[in-house]
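Undergrad: Okay, predicted coordinates and the sequence, questions at the end:
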Amino acid sequence: MLKKLFTLRNTALIAFGLSGMSALIYEVAWSRLLSLIFGSTVYAVATMLCAFMAGLALGSYLMGRRVDKLKDLAKYFGLLELGIGIYGIMFIILLPYVQFPYFWLYQLLHSYFWPFLFAQFLFYFLILLIPTTMMGAIFPVVSKIFTRDLKKIGEDISYVYSANSLGSVLGPFLAGFILIPLIGLTKTVMVAATINILLALIMFRFSTFRSEIKFLLPIVLIFLVLGFYTSLPPILLNSWFMGTYESWDQVQDELSAIKPIFYKEGPYSTVVVAQTETGLGLKSDGHGEASTFPDDMRHQLIQAYIPMLLHHSPEKVLNIGMGAGFTLGAIGNFDVQKMDAIEIDPIIVDVSSKYFSEFNNDILKDPRVEVFVIDGRNYLLTTKEKYDVIISAPSHPVSTGVSHLFTKEFFELVKEHLNKDGMFLQWIPGHRFSPEEHKILVNTFNSVFPNISLWIDDIKALNENPNRSVETFLLGSFEPIEIDREQIKNKMASKEIIKKNLGGMGINSAEDFLFLMVMGDLQVQSFVQNEKRFNTDDKPIIEFLAPRSLLTMKFITLNDLYLF
């Protein structure tokens, strides 16, 4: 009975479905792992997908020209699966060594956007060429095995295609919802590799190659042990930071000075907490989300103090993009009744409490705080809450999963959740934004809020170096914001922690604080009068422009704001 059921034909069909499942597990895991080096911009993600599909097409084409001449198809099916599995293991071992050639490529071409993208595609293609070509080559082999006669070729091919497609549905589900959350990215790749190797051994049982299995097993076991006991270094050189280095020696010196104290691969991102000479840093998929570095602490705190000092009596505050909790901790210094915080990654919530409580006033233990592990936009779509102050400081919009928190539609959604006298502060990553992107985002914000002002995070910057990049903040409201110097002065002096935080930034008076406001409403209108573009859900311009700025390293400066 079993022999009739598990014929070569039926076994090949089931194996092809499982092969499709492992292929999509690879696609999900490899995308995440490669993003640690190549970044997660819309261009990087599209390039990865193009390279993956190009390999499948090439493999299917090459094998299609030869498959009718092959005699022992089960053997070739097994060899292809074995090759994919071994490459999956080698991918984990060799990935850290991709950093050097990519750094060289970046140094050579980063000033030329389109040539760089084409070179990046070729780089991706070379990395994925071997496994994806073998994946593509399996389709003609299985089609040949499963096809019984020419009269039913359409029906037979439909079964083959359906089996592989079903596996391709299961693969991303298993990777995203089960494997990566439970065992991490590297072990997820190893699960896929193990599936390929087991399929190879099964197919060899139907071939003339079965007598050689006993010689293959020790080699296969060695590769599996190597793979399962190999772990990636927590810190990889990400494309975000390549432009800050002049040589590979400088890169190695910098990376060797970073001491990781926490590393976890989760369903949303790979989170690292690392100690450096400057302080403690939190990274998500290679991008710095928060740190105790002086420059970062300044903008993480000031984005809370701007609306909290200006609003006469905020009672309910929402912080979108909690990160390490520094902004939330600064909000907690005021006598508010309720603080809601949004953070999409539960791992970041955990490390915020475990590693950064000393710096965020242990804010997550404050009974006024409620943390929602959800996307910020989804939260606003599903809640009826209204707030006196909303502060949005998510990750950089260059990442494909973040740009929707910088669009006109998002700003309109925030506006619906503000009380009549409410204020909304939006962080703009000026240190990674060009003047063009900055102006588009200001214009987008201006199209939603009747009254806005633009602020910076450092009052010393203008005197010290007006050509340096700065963090900027947009403050929007329904009514013109009344500047009450006496209120600001009293709030600054109300608690020692507030006085200490602001004093550490050189802000010792209401006048010092107000010096951070670069533009009022009239100046903003003049600033954007010639800008006609908006960043919207339908046309997210910023998501496509921001990667170019990261390559050219031409970011907005104080002079761009003061001398417009």
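TA: Received, thanks.
Undergrad: going forward, measure contacts and count neighbours with C-alpha atoms only.
TA: Will do.
Undergrad: same for the longest helix anywhere in the chain, what does it pack against?
TA: Longest helix of the chain, by residue count under DSSP state H: helix 113-146. When contacts are defined as 3 or more CA pairs under 8 Å, 6 or more residues apart in numbering; DSSP states H and E, helix 113-146 sits against helix 8-38, helix 42-64, helix 73-94, helix 99-109, helix 153-173.
Undergrad: Throw these into CSV and include distance to residue 140 and mean neighbour count, thanks.
TA: Below are the helices and strands packed on helix 113-146 laid out as CSV (distance: least, CA to CA, whole Å; neighbours: other CA atoms under 10 Å):
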stretch, distance to residue 140, mean neighbour count
helix 8-38, 11, 23
helix 42-64, 6, 19
helix 73-94, 10, 22
helix 99-109, 34, 16
helix 153-173, 10, 18
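Undergrad: Which of those helices sits closest to residue 122?
TA: Minimum separation from residue 122 across the helices and strands packed on helix 113-146 (CA to CA) falls at helix 42-64, 7.8 Å.
Undergrad: Tell me the helices and strands packed up against the closest one.
TA: helix 8-38, helix 113-146, helix 541-552.
Undergrad: how does it look with 6 Å?
TA: Applying 3 or more CA pairs under 6 Å, 6 or more residues apart in numbering; DSSP states H and E, one finds that helix 42-64 contacts helix 113-146.
Undergrad: ok, and for the helix it packs on, which residues are buried?
TA: Residues of helix 113-146 classed as buried: 116-117, 119-125, 127-146 (neighbour count, 16 or more other CA atoms under 10 Å).
Undergrad: If you count residues, where's the longest strand of the protein?
TA: Looking across the chain with DSSP state E, the single longest strand is strand 418-428.
Undergrad: one more structure, for comparison:
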Amino acid sequence: MAISSTILATTRRWSPPRGGIVLTLFLASGFAGLVYEVLWTRMLTYVFGASLYAVSTVLAAFMGGLALGSFLFGRWVDRRRNPLRIYAIIELGIALSALAVPILLRLADPIYRTLYRDGDPSFAGLTFVRLVLTLGVLLVPTTLMGATLPVLSKWYGRVHARLGLSLGVLYAVNTFGAVAGCYVAGFHGIAALGVRGMMLVGVALNALVGLVALGLSTMPGLEVEPPPDEPAPTPEPGSDELPSDVTPLTVQMVFWFYGVSGAVALAYQVTWSRSLVFSFDIFKNTTYAFTAMLTVFLIGLAAGSAVMTLLADRLPEPVRCFSLIQLGIGLTGAFSFIIIQAVAPGLAVFEALSEDATEIYFAPAVANMFIKTGAAIFLPTFLMGMAYPVAVRVCVLSLARVGRTVGELYSINTVGAIVGALAAGFVLIPALGIPWTLFLLSLTGIAMAVVLTLNMPMIHPVRRHFVIGLSALCVIVLFVRFPFSAQFHKPEPAQRLLGYKEGPLATVAVLENTIGERTLYVDKVGVAGTDRILLTDQKSLAHIPMLFLDNPTSALTVGFGSGGASWSYLQYPSLKKLDCVEICRTVVEFWPLLTVSNHGFLGRRPDPRYTLIVDDVRSYLRFSPQRYDIIATDCTDLRYKTNANLYDYEYFRLCRDRLTSSGMVVAWMPLGGLAHDTFLLALRTFYKVFPDFTIFYMNNEPTHYILLIGPQAPLQIDYRLMSAKLKEPAVARDLAELLLDDPDKLLSCYMTDTRALAA
């Protein structure tokens, strides 16, 4: 608040009339923009799936529109007398086009259905189509959002000597609004108002901003006189008007390096989001964790921009300052990895669990996430925020080109952000791993600092040699001390690490205990394994529906895990088709280490009945025409990543719509780690779609889950038929491993049904 008060007090001396009101409007606009991003990502997840590829595609389309809008409108607005009126129209356009997004999403459904109907779409093909259609849906609102900064910069930046301050204020205020929008939407807004309600809040804000700005634009004295047609002055070293290090070469270098810094920033964000979850004990890899990380990231950008805004116009050597900022980002980015590895896991300031560890205290848990995230990434993001006012100070050389230059700066940075986000998620992390990715990003920042320093002609040789020597020393220290071989999943003293890989979607590991039992972990969450409880989990998801239904011939199992459920399904000769949808290909790669569970069936001659589909199951069920007698959902934890999406009303409806008339859905439901109200909510949601559901508890072991059985009609079990199936040699052998090869023993696992629950 002190920084904001200082900025507002300073702006009164040079800001245009009604500048404070316009800043408030731009704050609200930033709030609405991040609300839209959160909501659209969630809505598009329901359409395209929840994989990192789909989310990255949404991000690329969103930011591509921002880049296009800033580039086009920045070039156009410099010749307009009333940029404030244009800004008002843009805000009203954002409100109207945002309202149309849900409608446009539904219009795109037939295209996806055609892709799935005509054959299994390849990953590359799906990604390309998703990118094109997402860009088409979001093109108008995101292009208009991208136009707001250069258009308002043209109206707000009226004194050349204070351009760094004026344009930095705009950027900082808008980013602070984005911080608020991200936090409110992610933590409170959707829960309180729903997606539609928050969407209407964003639309109302944009409409209000547009109407107020339109009213202001009609007031006298608020127009901007267009400058005469004259070329922008060419900077000359040592001139009175420009700092000594601003030359034609350094201007171009800062411009392009600002684009590279955008790529580095988003690559850092993706890498941090993959690594920070290992320091969280609660809400690991949930929407809350991602929102906390994004909020801290934006706070750092806004705070850094706000501080540098006060200093940018007084910098005697802004290019040198820009180079030192890049050096600082490189060093603090590398240091962030050490914080994440060694410090953040122990920064649990508040007690977030009850004494018996059965209840989570929400506010303390969220506070701990913010503390750990802030300790790791606030300093580098603060420096990232400082770069914008300095880049404006260097690159905006004439009031006649304010809109154009700001638009080009914003667009090149945004294009860089797109490249960085996609490169980190698709290429760098899968190919190099998280430690090497962070090291490469750190080297990039240091290299930009060195190159800029070498090309500043007026810098004193001692300063040049100091920066180059410091950079070289830092690189040497990083090469010697950086934890390149660090692994986020470290085995306990009684465990042995058998396999570890940082894939594009998750970090997967297989660990073995002292008695030879193996567990498959995804982001340090156990999902499958070879101990008796986990084997019961996997086998029951196959045998219960196969034995209870009269003659099932097709099944879909959601999640490969260790491959145990798939193996158990294949023991039934009557099953003609088995599909397995797995969102993370890296999980499947570890099947050779879990043959006790899967019996190595993937390494033998392929079973023609079996198809492994790498896709998000929501997307697959929504668009595939295939119907099944059985759909079995094997989920790890409702709080983990997007697993809660496999327990909501829409998902259960998708399952029901893809069942045959006599089909059945089986859903794995954990008994621990959920609040009582959340557990009951999940049961009520399942009941709403399957009113005749039944609950089974596998009592052969002290299991930690129940099975929700959702038939299309009331469940009727044929005891004789079930006994006959159990006599099939392969089925009997598989269940005998767990002493469950007896029909009475299986039926004793019945717990209750809707009649008892309703009573």
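TA: Looks like it came in fine. In this text, all values refer to a predicted model and were calculated from it rather than measured experimentally.
Undergrad: among the helices and strands packed on helix 113-146 of structure 1, which is nearest residue 430 of structure 1?
TA: helix 42-64 (19.7 Å).
Undergrad: what range in structure 2 matches the closest one?
TA: With TM-score structural alignment applied, helix 42-64 of structure 1 matches the range 287-309 in structure 2.
Undergrad: what's the mean distance for that stretch versus structure 1?
TA: With the two structures superposed, stretch 287-309 of structure 2 lies on average 1.0 Å from its match in structure 1, counting by mean CA distance after the TM-score superposition for structure 1.
Undergrad: Please list the residues outside that stretch that contact it.
TA: For stretch 287-309 of structure 2, the surrounding residues in contact (CA atoms under 6 Å, 6 or more residues apart in numbering) are 165, 168, 172, 175-176, 179, 186, 370, 378, 381-383, 385-386, 389.
Undergrad: so how far is whichever helix or strand comes after the longest strand of structure 1 off the chain centroid?
TA: Per DSSP states H and E, strand 418-428 of structure 1 leads on to helix 435-446 as the next helix or strand towards the C-terminus. Here helix 435-446 of structure 1 is found 23 Å from its chain centre; the criterion is CA atoms, centre = their mean, to the nearest Å.
Undergrad: So which bits of helix 435-446 of structure 1 are buried?
TA: Buried-residue list, helix 435-446 of structure 1, by 16+ other CA under 10 Å: 435, 437-446.
Undergrad: average offset between it and structure 2?
TA: Compared with structure 2 after fitting, helix 435-446 of structure 1 deviates on average by 1.7 Å (mean CA distance after the TM-score superposition for structure 1).
Undergrad: Can you check which part of structure 2 that helix sits on?
TA: Under TM-score structural alignment, the match for helix 435-446 of structure 1 is residues 676-687.
Undergrad: picking up where we left off before, include distance to residue 212 of structure 1 when you put the helices and strands packed on helix 113-146 of structure 1 into CSV, please.
TA: Listed next are these as CSV, based on distance: least, CA to CA, whole Å:
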stretch, distance to residue 212 of structure 1
helix 8-38, 19
helix 42-64, 24
helix 73-94, 11
helix 99-109, 38
helix 153-173, 28
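Undergrad: among the ones you listed, which is nearest residue 254 of structure 1?
TA: Nearest of those (CA to CA): helix 99-109, 13.9 Å.
Undergrad: That closest one to helix 8-38, inter-axis angle?
TA: For helix 99-109 of structure 1 against helix 8-38, the angle by axes from the mean of the first three to the mean of the last three CA atoms, to 10 degrees is 60 degrees.
Undergrad: Helix 99-109 of structure 1 versus helix 113-146: what angle between them?
TA: Interaxial angle of helix 99-109 of structure 1 relative to helix 113-146 (the same axes, to 10 degrees): 130 degrees.
Undergrad: Next, the angle helix 541-552 makes with helix 99-109 of structure 1.
TA: Going by the same axes, to 10 degrees, helix 99-109 of structure 1 makes 90 degrees with helix 541-552.
Undergrad: what's in contact with helix 99-109 of structure 1?
TA: By CA under 6 Å, 6+ apart, helix 99-109 of structure 1 touches residue 116.
Undergrad: So what's the gap between that helix and the chain middle?
TA: Worked out by CA atoms, centre = their mean, helix 99-109 of structure 1 lies 21 Å from the chain centre.
Undergrad: How about residue 94 of structure 2, nearest residue that isn't a chain neighbour?
TA: Excluding its sequence neighbours, the residue lying closest to residue 94 of structure 2 (CA to CA, 6 or more residues apart in numbering) is residue 141, at 5.0 Å.
Undergrad: Repeat that for residue 429 of structure 1.
TA: Using CA to CA, 6+ apart, the closest residue to residue 429 of structure 1 is residue 471 (5.6 Å).
Undergrad: again, but for residue 275 of structure 1
TA: Using CA to CA, 6+ apart, the nearest residue to residue 275 of structure 1 is residue 259, at 5.0 Å.
Undergrad: After alignment, which residue of structure 2 pairs with the one you found?
TA: With TM-score structural alignment defining the correspondence, residue 259 of structure 1 maps onto residue 496 in structure 2.
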